[in-house]
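Engineer: sequence plus predicted model, see below.
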Amino acid sequence: MAYLTQQFEMLSALASDGEKLTAWQDGFLKFYRAFLANDRWLQYIEGVGTTLVVTAVALAIGVILGGTVAMVRVAHDQQRPHHRNALLGFVNALLKIYVTVIRGTPMMVQLLIMGMVIFASSRNFTMVGALTLGINSGAYVSEIIRGGLMAVDPGQMEAGRSLGLNYMTTMLKIVIPQAIRSILPALGNEFIVLLKDTSLITVIGGKELLYAAQGIYSRTYECMYPLLGTAVIYLVLVMIFTWLLGKFERRLAQSDRR
């Protein structure tokens, strides 16, 4: 590190004196300013930590909200023709509006509405962004889970009910375990998309990885290295989580064969 600092100081002095630097020397100066000067690499690490926290919070909200919406909508769709529940029908209509609106409007617009209108008085922009991402993810997760539940043979539900199990017990013990295998890849993909979408919360002042990069290039007046570094970090995170999801899917497949 001391050697790199000496090289940086020497090249900075040459540049200040008007000396023409080679492309490699100029690249080194920009790289040093973007990542090493004033321990700026710590800002990237802090940004990664915030990004992971936002992703985890948004994922938890999305799975809980999406699972609830999916269960209600499936329960409504599986009612017998002449035994319709009016309250369930009303709630189902509201949830369909929620899914349609969230999936039909851009994430950026949703973030701006939440950050500048609904939570305009809040200063915790990062958590406002996490909440918005979770609500957005919930709409997509609900359709993923609903599709998986509806794909299970209806005879499975009928078999459970014929054994004296109530609706919820049948769903939890029989239907959902079978649906998990089909919805897991899509849920994993939604998680990856959610991780990358955390970069959007910078539009309302959320302090995550891209925010850290913006703060650095606003001081160094050099965009390329901070943004390239951010892109590489996101790529590495996505590759790690893709590998972990693939490993989990293989383990789940092995347990099914036993």
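Structural biologist: Received it, and whenever you're ready, just let me know what you need. As the structure is a prediction and not an experimental result, all values here were calculated from the model. Numbers count the residues shown, from 1 in each chain.
Engineer: please count neighbours and contacts with C-alpha atoms only from this point.
Structural biologist: Noted.
Engineer: how far away is E222 from F8?
Structural biologist: 16 Å (CA to CA, to the nearest Å).
Engineer: repeat that for S142.
Structural biologist: S142 sits 53 Å away from F8, going by CA to CA.
Engineer: what about the two, which has more around it?
Structural biologist: Neighbour count, other CA atoms under 10 Å: between S142 and F8, S142 has more, with 25 against 20.
Engineer: pretty sure the more buried one contacts V69?
Structural biologist: Yes - with contact defined as CA atoms under 8 Å, S142 reaches V69; the gap is 5.8 Å.
Engineer: helices along the chain, start to end?
Structural biologist: Under the criterion DSSP state H, the chain contains helices at 2-16, 23-31, 41-77, 86-104, 107-113, 125-151, 154-162, 167-170, 176-197, 209-220, 224-257.
Engineer: reformat those as TSV; add distance to V203.
Structural biologist: Listed next are the helices of the chain as TSV, based on distance: least, CA to CA, whole Å:
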stretch	distance to V203
helix 2-16	34
helix 23-31	26
helix 41-77	15
helix 86-104	18
helix 107-113	7
helix 125-151	9
helix 154-162	45
helix 167-170	41
helix 176-197	12
helix 209-220	9
helix 224-257	16
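Engineer: which stretch among these comes nearest F119?
Structural biologist: Among the helices of the chain, the nearest to F119 by CA to CA is helix 125-151 (7.4 Å).
Engineer: the inter-axis angle of the closest one versus helix 176-197?
Structural biologist: In terms of direction (axes from the mean of the first three to the mean of the last three CA atoms, to 10 degrees), helix 125-151 departs from helix 176-197 by 150 degrees.
Engineer: now helix 125-151: how far from the chain's centre is it?
Structural biologist: Centroid separation between helix 125-151 and its chain, computed with CA atoms, centre = their mean, to the nearest Å, is 10 Å.
Engineer: comparison target, given below:
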Amino acid sequence: MSFSFLPEYWPYFRDGVYYTLVLAFLTVVIAVIPAICLALMRLSKSKILRFISGAFIEIIRGTPMLVQVSIIYYGVFGAVKLPNYMLFGFMNFAMFLPCIIALAINSSAYVAEVIRAGILAVDRGQTEAARSLGMTQGQCMRMIVLPQAVKNILPALGNEFVTLVKESSICSTIGVSELMFGANLTRGATYQTMGPLLLAAALYLCMTFPASKLLGYVERRMRRGDAR
């Protein structure tokens, strides 16, 4: 095991860390919108809407992310000519967009269940009180339920970010220059295996460990507010 590759190949790992963090952050942000729609559809009185959202969630959660990324990249975007330019100097837009869409679709299925659980955790009596004051169902959801549900949802969204930091490594299979791609590129060029992989593992840990500790702190603060 040797780290003699670092002086020459460190930029691949540095850019891979940036790419991984951008992918994870944008995926969570983008996934929230369809996830809210899916959660509200799951809670709808319409059987059709419940069936559509339920089927979508089960299909996404029941198939591997690698298959989903491949379908989006080779199938959906295979016939679309995306502009081949570099974002921030090292992100290939033609690969970045399909990857982030695939990750967002996958994440939305999981976040939708988180949001649904957060909404159901709000006391039903508050909904009844709001309706008794003349609010419509939409006003009640927008002004009473969702603001309170956010408090229950935020820690889980943070956990989803931590998960996506690790799961974004699947994008290396289609040539996206994230952290694992940099490790594999270094392995192929230097014929060193353990060094690049251990460095990638250490960098993933450096990204996820502080985020996990921060989430734990936020959750403790929220519980302290509930106790008061």
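Structural biologist: Perfect, I can see it now. Predicted model only: the values in this text are computed from it and were never measured.
Engineer: where does the TM-score land?
Structural biologist: Superposed pair, TM-score by TM-score structural alignment, normalised by the length of the second structure: 0.86. Supporting alignment: 216 aligned residues with a CA RMSD of 1.9 Å.
Engineer: quick one, which of the helices of the first structure is packed in tightest?
Structural biologist: Of all the helices of the first structure, helix 125-151 carries the top mean neighbour count, a mean of 23, counting by mean count of other CA atoms under 10 Å.
Engineer: that one aligns to what range in the second structure?
Structural biologist: Matched against the second structure by TM-score structural alignment, helix 125-151 of the first structure falls on residues 95-121.
Engineer: stretch 199-213 of the first structure now?
Structural biologist: Going by TM-score structural alignment: stretch 199-213 of the first structure matches residues 169-183.
Engineer: how long is the matching stretch from one end to the other?
Structural biologist: End-to-end distance for stretch 169-183 of the second structure, by CA to CA: 10 Å.
Engineer: residues making contact with that stretch?
Structural biologist: 12-20, 65-66, 69-70, 73, 90-92, 95-96, 99, 168, 196-197, 200 (CA atoms under 8 Å, 6 or more residues apart in numbering).
Engineer: equivalent analysis for stretch 44-62 of the first structure, please.
Structural biologist: Applying CA under 8 Å, 6+ apart, the contact partners of stretch 44-62 of the first structure are 126-127, 129-139, 141, 191, 194-195, 198, 207-213, 230.
Engineer: rerun at 6 Å
Structural biologist: For stretch 44-62 of the first structure, the external contacting residues (CA atoms under 6 Å, 6 or more residues apart in numbering) are A130, L133, G134, S137, G138, L195, E208, L209, A212.
Engineer: contact partners for the second one?
Structural biologist: So that's L133 of the first structure. L133 of the first structure sits next to A58 when contact means CA under 6 Å, 6+ apart.
Engineer: where's L11 of the first structure relative to V193 of the first structure, distance?
Structural biologist: Distance of L11 of the first structure to V193 of the first structure, given as CA to CA: 41 Å.
Engineer: and what of A23 of the first structure?
Structural biologist: Taking CA to CA, one finds A23 of the first structure at 36 Å from V193 of the first structure.
Engineer: cool, R251 of the first structure as well?
Structural biologist: Counting by CA to CA, the gap from R251 of the first structure to V193 of the first structure is 23 Å.
Engineer: repeat for S122 of the first structure
Structural biologist: 26 Å.
Engineer: now swap in Q254 of the first structure and tell me
Structural biologist: In this view, Q254 of the first structure and V193 of the first structure are 27 Å apart by CA to CA.
Engineer: Q156 of the first structure too?
Structural biologist: Distance, Q156 of the first structure to V193 of the first structure, by CA to CA: 32 Å.
Engineer: ok, now I144 of the first structure?
Structural biologist: For I144 of the first structure, the distance to V193 of the first structure - CA to CA - is 14 Å.
Engineer: repeat that for M116 of the first structure.
Structural biologist: Computed as CA to CA, the M116 of the first structure to V193 of the first structure distance reads 24 Å.
Engineer: most centrally placed residue in the second structure?
Structural biologist: Ranked by distance to the mean C-alpha position of the second structure (CA atoms, centre = their mean), the top residue is V28 at 4.0 Å.
Engineer: identify the residue of the first structure aligned to that residue.
Structural biologist: Using TM-score structural alignment, the partner of V28 of the second structure in the first structure is L59.
Engineer: repeat for L146 of the second structure
Structural biologist: By TM-score structural alignment, L146 of the second structure lines up with I176.
Engineer: what sits closest to that match if chain neighbours are left out?
Structural biologist: L149 (6.7 Å; CA to CA, 6 or more residues apart in numbering).
Engineer: swap in G134 of the first structure?
Structural biologist: A58 (3.9 Å).
Engineer: any idea how far that neighbour lies from V48 of the first structure?
Structural biologist: 15 Å.
Engineer: how about P226 of the first structure?
Structural biologist: Going from P226 of the first structure to V48 of the first structure by CA to CA gives 13 Å.
Engineer: next one: I97 of the first structure
Structural biologist: 34 Å.
Engineer: equivalent analysis for I176 of the first structure, please.
Structural biologist: According to CA to CA, I176 of the first structure and V48 of the first structure sit 34 Å apart.
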